[in-house]
Structure formats: structure tokens, C-alpha cells
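1. got a predicted model here, sequence first, then my questions.
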Amino acid sequence: MTIKQFEYKPLAHFSYAIVSDGEMAVIDPERNPEQYYAFAKANNAKIVAVIETHPHADFVSSHLEIYNHTNATIYNSEKLGADYPHHSFDSGDQIQLGAITLKALNTPGHSPDSITIIATDGKDTALFTGDTLFIGDVGRPDLREKAGNMRAKREELAEMMYESITTKFTDLPDDALVYPAHGAGSLCGKNLSDAASSTLGNERNDNWAFKKQSKEAFMETILDGQPFIPHYFGFDVDTNKTGAAHLKSSIDLIPFTENTTAEGLIIDMRDEVTFKKGHLKGSINIQAVSETSKFETWLGSIVKPEDQFTLVIDHKENKEALLHRIAKIGYEKQLKQVITLLDQEMKRTAKLDLEDFKNNPDNYTIVDIRNQSEINNGKFFENALEHPLNELRETANQIPTNKPIVVHCAGGYRSAAGSSIVQNVLKDALVYDLSEAVSQFQ
């Protein structure tokens, strides 16, 4: 069988195309469907099926757009409660794709409606495991308490995941290829491998979840130390259950103005050096200057789905790419406008005297904005106040202002956003960004 893995690195997302005898299925597609159309054309194949392993929390899928464009059938578990045209695909159901047989296997745990897709072609077997089985880990079971209309308690889902891992894969061969929906860097698990695929045999040997252990021990491990849940996760679950709007039509509606100003919630994607030299009052600096930066994750962690915002970009030529990135998590609907800036009436960010900070740290209020799981593993500064970035807009007003404030993360990327948030909330405070200099204190 022909399998193509597509990767979107900022969200550590894998999607797939399977081709056989001129027919193609797409599994867990990302928001922009053009790459799947191009792959189908290159392989002289017709897209006949789109399969969703579950309603994803961390990205918006293009399943409905592909359906509208190609008339391909959408398949997903009936437990999902989808509001778009679809066929149920649960244990016992199968699809014939040329010479390949695709079977569904209900594997709840990450979500109540998760499925694994078993593809067989002669003696070859491939498993598309969605967010159930990752390389080196399994999907977190705590998202449906806060994500989506269909709620489930984390303990119930953890128990479901134990049953899925210990019973659902038993009869499948060791040489079955394992293709997950995410890799390292995803917030859908906590210890994902850098590998993009594996075999079931390797996972049985190396993945902690397959080790012989009691249900209680399994549940304790999977529930402990999971990453934070970004604001946008529940919004994306509900969007995916309904089906997202056509991508190009959505982003084409967003106004763009050059050399202007704005008020309200402003997200500035420029690099931190440029931002600190001059930005609009109240701006939050979420950098998107590299193709692999975690712009989408932090946009959806800092900005809530109900927030309306303006996006400041560096150059007109980058507008389209930035709109596509925002649409990856479905936030184009609340984006009021995209602008470039006039070089006037700009706010500057104060520069920290690093030597004075090193010699007199007690003269500063130090704010640690790393994730709580990182903080739990050890602080860089003993007296630092804990304000994880995903909560900072709500908690920054609790930071004392009797001393200059120094904001730090682990490497410098997040502290650019964090220091700008603190400055926005504590308007009269003196706020510094430790930035990459944090490496000198680790």
C-alpha cells in the first residue's frame, strides 16, 4: 500500500493519505486541504474517503471542505455525534479502498469517540492510531472535562485507555506499522517520541503503557503531570464536530491595512528585537518569525476563543502565511483585522541591566512563566513567583509592583509574550524580559 505522512511541525501534527488502485483516503487532515489534492493528482487517484479518528482539540480539520470539494465520504465513530454528513465507522465496520481493507477499532481513552484504523493489504498491516497510541506514549485523558460539549471525567477516560491498550491491540501483529496523529511537542500527550512512526512490536517493548501493571498504576501514571490545556482546545473540538468553514473564503474576509494603528487586544507577531524597539500600546508579542515556532499554540493559549483581536505583521508579503497559521486553530473568525504599523507613537520596552540583575537579584521581582510541570521540576530562581504563561493574562494583576519586574521562561521565546502581557496589565510597572539570557542562570 502507498502511505504518505504529512507533518505540520508547529502543532506536531501528522495527517495521512493512503492510495490503492486509483483511490485515496485522507486521515485526520489539517485545515488546508491543498496538499492532499496535490498528492491525489500526482498519484492519479480520486479522494473517496476522509476519516476522522476523533474530533481534534489542537487543530481544525478540513474534512468538511474536502467533502464539499470532492464528494468523498466522511467516516468517523458514531459516538462522536458529528453535525456534518458522515458514515459511522466503528468496530466491525470496514471500507474497501482498492486492494486495501480499512477496518475500524473503537479505542476510547483520549476521548470517548476515538478510533484506530487498521489498514491491511495482503500480509501488510498499518495502524492509524490518532491520539490513542503515540510513539512512546498514549493520548492524555483529561481534555474532555474542559473541551467540547461531550464531557467525560478524566478518571473514566483513563480507565478506558487502560482497557484499550490492554485489550484492543492484542490480536494485531508485531510488524504492524504505527502511525499516530502527533509527535513530540504536541500537548495531546506528555512524553511523545521524536519518531514519526514505529511498529506495534516496538511499542509493546518500549512504550510504558504496554508494560505489565495494574489498572491503578496505569491510571496514576497517565493522569500525573499532563501539560496545561490551552483555551482553544474546547473551541476546536466543537468546530471539528460541526465542520470548519471553507479556508480561503474565511481568510479572504479579513481586512488588511498598511501603516496604521489599532486599539484593543493586539497580537504582534514580529521578532522580539523589533517589537521592543517600537510597538502599539497594549500589544502582546507572540512571535511567528520561523516556520516551526509555536505561534498557534501560544495564540490559542493566551487569546480566548471569544476574544476579538488585531494582528500586527512585519511585511505585507507575510499576510497570507500568517492568516493560514491563525486558521490552523480556527481563530480567523475572531481576527478583526491585519495591519502593518506606522513608525510613530510607538511604545518601547526597557532593557534590563543584566549585570545589576546578576549582582542584585533581590532588588527585582522575578516572575517564572514556564508551564507548571516545568516549574515543578525545579526553579532557576528560588524566590521567583509562579505565573504560567497560559494563565498570565488572568493572574498578572497579582504581581507586586514595588520593585522592577523580570520575566523569564526556559529559553526566551515565551518571555517575550509574558513580559508584554505583564506590561499591558501593570501599565505603570517597570517590566523587563530576561529573554535568552536565562541560559546564564540554568
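-> It's in. Residues are numbered from 1 along each chain as shown.

2. from here on, contacts and neighbour counts on C-alpha atoms
-> OK.

3. all helices of the stretch 201-350 of the chain, in order?
-> Ranges of helices in the stretch 201-350 of the chain, per DSSP state H, counting those that start in this stretch, are 215-223, 232-242, 247-252, 272-277, 295-302, 319-327.

4. got these as a markdown table, with distance to Asp175 and mean neighbour count columns?
-> Listed next are the helices of the stretch 201-350 of the chain as a markdown table, based on distance: least, C-alpha to C-alpha, whole Å; neighbours: other C-alpha atoms under 10 Å:
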| stretch | distance to Asp175 | mean neighbour count |
| --- | --- | --- |
| helix 215-223 | 25 | 16 |
| helix 232-242 | 32 | 23 |
| helix 247-252 | 38 | 14 |
| helix 272-277 | 47 | 16 |
| helix 295-302 | 34 | 22 |
| helix 319-327 | 36 | 18 |
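
5. just put those helices in a markdown table and tack on distance to Ser415.
-> Below are the helices of the stretch 201-350 of the chain laid out as a markdown table (distance: least, C-alpha to C-alpha, whole Å):
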| stretch | distance to Ser415 |
| --- | --- |
| helix 215-223 | 28 |
| helix 232-242 | 21 |
| helix 247-252 | 29 |
| helix 272-277 | 10 |
| helix 295-302 | 12 |
| helix 319-327 | 21 |
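
6. so for Met160, which of those helices sits nearest?
-> Of all those, helix 215-223 sits nearest to Met160, with 9.7 Å by C-alpha to C-alpha.

7. what does that closest one contact?
-> For helix 215-223, the surrounding residues in contact (C-alpha atoms under 8 Å, 6 or more residues apart in numbering) are 140-142, 154-155, 158-159, 162, 209.

8. before we move on, what about stretch 96-107?
-> For stretch 96-107, the surrounding residues in contact (C-alpha under 8 Å, 6+ apart) are 1, 19-25, 77, 89-95, 113-121, 132, 160-161, 164-165, 168.

9. and those residues, which of them are in helices?
-> Under the assignment DSSP state H, the contacts of stretch 96-107 contribute 160-161 to helices.

10. among the helices of the stretch 201-350 of the chain, which comes closest to Lys146?
-> Per C-alpha to C-alpha, nearest to Lys146 of these: helix 232-242, 6.3 Å.

11. doesn't Arg151 belong to a helix?
-> No. Assessed with DSSP: H, G, I helix; E, B strand; the rest coil, Arg151 is coil; it does not lie in a helix.

12. that one and Met161, how far apart?
-> With distances taken as C-alpha to C-alpha, to the nearest Å, Arg151 is found 16 Å from Met161.

13. who has more neighbours out of these two?
-> For Arg151 versus Met161, neighbours defined as other C-alpha atoms under 10 Å are more numerous around Met161 (30 against 14).

14. okay, pairing it with this:
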Amino acid sequence: MLLERIYDEDLAQASYFIGCQARGEAIVVDPRRDVDVYLDLAAQHNMRIVATTETHIHADYLSGTRELAARSGAQMYVSDEGGADWRYGNGFASAVKLKHGHRIQLGNISLEAVHTPGHTPEHLSFLVTDGAQASAAGFMLTGDFVFVGDVGRPDLLDEAAGFRDTRFQGAKDLFASLRDRFLTLSDYVQVLPAHGSGSACGKALGAIPATTVGYERNFSWWSTYLENDDEQGFIDELLSGQPDAHAYFRRMKFENREGPAVLGEIAALEEYAAEDLQAELAEDRVIFVDTRHNTLVHAGTVERSLNVPGIEKAASFVAWVYDPQREDRPLVLLAADQSEAEALRDHFIRVGVDTVRGYMTSLDGLPLVKPRVLPPQELDGTERTVLLDVRNKTEYGSGHIAGALQLSGGRVLWNLDQLPDPEVGPIVSYCQSGVRNSVVASALRRAGYDVAELEGSFAGWLAAGNSPEREADPETSVTA
């Protein structure tokens, strides 16, 4: 058996390529949308991808199941659990619908679908048996059910998809899934989750890639609650302190249920000359994306551009500032060369931003503006309508500037009603170090707001000798 983990550091997301070397057949579980990595792996190992599946209807990235099936001819398999509200839509009409206990066979390898609701109602995990070596499962692909040191959060349907109070039933379902599906397995079963540290799908995910049933049984935070059959204690602990859910999760959830658009062959990117870009910007036909660090952006950038700094978090940040359901202008990227521009585009399409048209390798010849930056020592004397903290609510709760409104970066553009009208007056904004703040501030400026970024953000303000307020004020916390 060949088992490869493909990990996207940007979205902290893992997919799995599993192949039977005897038959030359492979399946991909939880694929991302830029699928060349799986096709290249198949070619490298002289295999055909004959199947593709996913553990659940994802919220944090756009699924590549349909894309991979279209490119490889693979049969799609998706969950048929969870009830009518969580059945896959027309985009998956040709998919095999999986119930608990269904097996997918690839030569000597079998994947058994295990219904593990909690994170979502339709969630499946997959028990993997390598029949050439063993008669019982040795691996479990747990998706967003069990992570290293944590379990999937059950509140995303409320926080990101507009449902109401589903978190409580989800937490109960998760307790039952752990008790009846997970802890009944042998300790040696290796656990391969869909996310690692940095994902918003849990609150305490470990940074190592895998764990075992036995390790989680003995050392996870939730094991004592299961051992004592303390369902309510488990629910209370699980639902407390979860990180903010990004607003774009809602779009991901519904697109993934109905079936993401299949991209097929992607057009080559156009390299723009300064005069051509300037003409299109003047008529507001394109949006420029400045991909530099905020310190360079502050020295001068294209007016009304969006700041998506670097490739490391490109998917996450572009989803904060560009909503394809509201915006149809194509994007032009600042990139070192065509290769870097294409890599950025790949990250963008992972969250359904499919409108990258071209790139520029320099700002030479373009008129630039300097975003307003406010030194910490001038904060108290500066007129403002809102002091905006764009960090997560957990960061805010551990210390913030007195009077600040908390509205995390991934939710700002979906909660503009929480801010005063743009014509009323300026906003002063900050994050921890300035990176996230620059991203959010660029989007607010494009939306017409007058924004001053606090120089050095919260860290700079602390370094200037100021003392934070440490109790979170529930009146200043916003939920979408």
C-alpha cells in the first residue's frame, strides 16, 4: 500500500493519496481544487486515480473532488448520511452515495465508511485496511472528527453557515461518535486527520501529522469526560473558547454541498505593462493585489489595491478581502515572475477565487499612494469613530486597547453594519503585529473607509509602554 499525505500549510489542510501498487489504482481523500499534485503523484508511481471522496462538506476550502474526477475519470464517492439538509446537490449526481459500512475496494485495499457525526451531520471517517498485510484496519482517516489532541468543532454551522443552535446537538453527536465509533477501535489504529495546527476547525490542534487511537484515548483533553460518561462536561468544554470562524466559510459550505465549478484547463496569465494596468484601474475594470509585506506597502502602493502578503497565507487572506459572490472584477497580481503568479493563483482557487487574469513584476510606472499609519504615541490625541481590533476574540480577551471593538479580520467585510458609515469619520485599526491589519485595512479602504493603521499594531502599542485591558467586553464582540 502507498499512503501519501499532501499538506497545505496555508489552510492547514491535509488530503491523502492511497494506492494499491499491485493493481496500480489509487484513491484521493479530501482533495484540494488545484489537483495537479495528485495527478503528478499518480504518474510518478504508475497509478491511475480511479476514485475520489471526501469526509464531509467542507467549510474552510473548496473541495477538489469534482475537479479531480473531471481530470482523471475517477468515480466520486460522497456521504449520504445526515438527513435531507446535508445531502450533496446536483453537482454530485454521478457520485456513489455512501452509508455507514459501505466499502470502497482498490485491489488489496479497502476503505470502510464510518458515520461520525458531530462536526457536521453527514461526516464520514474512513477505516483503511491493507489486505496484503493485515485482516483488520490499521488506519482511520478522521477528517474533521478527531485531530491530534483535539476534536472537530460542532459550532461552524451556526457561526459560518447561518444555522441556529445546531452546536448543541452537534456536540452530543460528537460525544456519541467518540464513544461508539472511535474508542471501540484498537489502540494501534493510526489516526490521520484532515487538519493540523492553525486550522479554525478546532481550538487546540496539534502540530504533528498523526496520532493513534490509544494515544488519544489516554492523553486527549476529552478522554476523561468519555471515561466518566460526562456528556455535559464534554459539551461545556468543547463549546468554550472556540476561535472565530471566517465569514467565507459560509460560501465554502454551500458551494461544496452543491458542487464547485469545474475549472478544467486554465487560461495563461497575462503580463501587464504599467500603462495597460493604469488604464484598466482608471476605469475600475480590474483590482490590483499587492503581495508585499505591510512595511513595503506603507512606503507606497496602488490606490484601492488589496494587500495579500506573500504566498504562505494567500488563500486565507484573499478570502478575507475578496468575495466572488459580490465582486466580479478580475485580479492582477504583483509577482516576481509568471511562476510565482501561477502559484498564487493556485492558492486563490482553493477558496473559489477564480478571477486572476494577470500579473505585474514591478510597480514602476504606476502612481502610488501611502496608506495612513498612526504612531502609538498619537493614538490618544487622534479623532476617530472606531478603534478596531481585527484579531481573534481569544486574542482580544487576553489583552486589548481600552474601548476597542473586536471584529476579526476574516469577518470584517461581512459585518460592515457594525462600523459607522464611511463618511462619518476615520477608523483606527490594529492586529498583533500589523500583517493582518494591513490586509483588512486595504479592503476597508477599497470599500470607501478612511483607515489609519496603528504603527506596530498591538505589539507596537505595548512596546510604547502602554497597559492593556484584559477583560473581554461582550458588548464589543461581534458574531456573524
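-> Nice, I can see it. Owing to the predicted nature of the structure, the values given are computational and were not obtained by experimental measurement.

15. follow-up on the earlier one: tell me which of the helices of the stretch 201-350 of structure 1 sits nearest to Glu391 of structure 1.
-> So among the helices of the stretch 201-350 of structure 1, helix 295-302 is nearest, using C-alpha to C-alpha, at 7.4 Å.

16. the closest one vs structure 2 - mean distance after superposition?
-> Its aligned residues in structure 2 lie a mean 2.2 Å from helix 295-302 of structure 1 after superposition (mean C-alpha distance after the TM-score superposition for structure 1).

17. what range in structure 2 matches that helix?
-> Taken onto structure 2 by TM-score structural alignment, helix 295-302 of structure 1 occupies residues 314-321 there.

18. secondary structure class for the alignment partner in structure 2 of Lys190 of structure 1?
-> Per TM-score structural alignment, the equivalent position to Lys190 of structure 1 in structure 2 is Lys203. Secondary structure, three-state DSSP: Lys203 of structure 2 is coil.

19. quick one, what contacts Lys203 of structure 2?
-> By C-alpha under 8 Å, 6+ apart, the residues touching Lys203 of structure 2 are 150, 153, 241-243.

20. which of those residues has the largest number of neighbours?
-> Among these, the one with the most neighbours (other C-alpha under 10 Å) is Arg153, at 25 neighbours.

21. measure it to Ser199 of structure 2 for me?
-> According to C-alpha to C-alpha, Arg153 of structure 2 stands 11 Å off from Ser199 of structure 2.

22. and which of the contacts of Lys203 of structure 2 is nearest Ile6 of structure 2?
-> Proximity to Ile6 of structure 2 was ranked across the contacts of Lys203 of structure 2 by C-alpha to C-alpha; first place goes to Asp150, at 20.5 Å.

23. now do the contacts for the alignment partner in structure 1 of that closest one.
-> Structural correspondence for Asp150 of structure 2 with respect to structure 1 (TM-score structural alignment): Asp137. Asp137 of structure 1 makes contact with 189-193, 207-209, according to C-alpha under 8 Å, 6+ apart.

24. just give me the closest of these to Asn371 of structure 1.
-> Nearest to Asn371 of structure 1 out of the contacts of Asp137 of structure 1 is Lys190 (C-alpha to C-alpha; 12.3 Å).

25. and what about the most centrally placed residue in structure 2, helix, strand or coil?
-> Residue closest to the average C-alpha location in structure 2 (C-alpha atoms, centre = their mean): Asp60, at 3.5 Å. The three-state label given to Asp60 of structure 2 by three-state DSSP is coil.

26. the residue sitting furthest away from the middle of structure 2 and Leu407 of structure 2, how far apart?
-> Computed with C-alpha atoms, centre = their mean, the residue of structure 2 farthest from its C-alpha average is Gly381, at 38.2 Å. For Gly381 of structure 2, the distance to Leu407 of structure 2 (C-alpha to C-alpha) stands at 23 Å.

27. can you check Ile208 of structure 2 too?
-> In this view, Ile208 of structure 2 and Leu407 of structure 2 are 30 Å apart by C-alpha to C-alpha.

28. and the two? Which one has more around it.
-> Leu407 (26 against 11).

29. looking at structure 1, which of the contacts of Lys203 of structure 2 hold up?
-> Here is what carries over to structure 1 from the contacts of Lys203 of structure 2, by both residues aligned by TM-score structural alignment, their matches' C-alpha atoms under 8 Å: 150, 153, 241-243.

30. from the residues you listed, which land in strands?
-> Among these, the ones falling in strands (DSSP state E) are Asp150.

31. who touches the closest residue to Met360 of structure 2 other than its chain neighbours in this structure?
-> Excluding the flanking residues, the one nearest Met360 of structure 2 by C-alpha to C-alpha, 6 or more residues apart in numbering is Leu334, at 5.0 Å. Neighbour list for Leu334 of structure 2: 288-291, 341, 359-363 [criterion: C-alpha under 8 Å, 6+ apart].

32. would you check which pair of the residues you listed lies furthest apart?
-> The widest separation within these, taken as C-alpha to C-alpha, falls between Ala341 and Leu363 and amounts to 14.9 Å.

33. who's in contact with the aligned residue in structure 2 for Leu127 of structure 1?
-> Aligned by TM-score structural alignment, Leu127 of structure 1 pairs with Met140 of structure 2. Contacts for Met140 of structure 2 (C-alpha under 8 Å, 6+ apart) come out as 125-128, 189-192.

34. before we move on, what SS does Met140 of structure 2 have?
-> Look at Met140 of structure 2: counting by three-state DSSP, its state is strand.

35. roughly how far apart are it and Pro117 of structure 2?
-> Here the distance between Met140 of structure 2 and Pro117 of structure 2 works out to 15 Å (C-alpha to C-alpha).

36. could you identify the helix or strand that succeeds the longest helix seen in structure 1?
-> The helix that spans the most residues within structure 1, counting by DSSP H, is helix 413-425. Remark: after helix 413-425 of structure 1, the chain's next helix or strand is strand 431-433, criterion DSSP states H and E.

37. right, and Arg384 of structure 2 touches Glu423 too?
-> No. With contact defined as C-alpha atoms under 8 Å, Arg384 of structure 2 does not reach Glu423; the gap is 11.9 Å.
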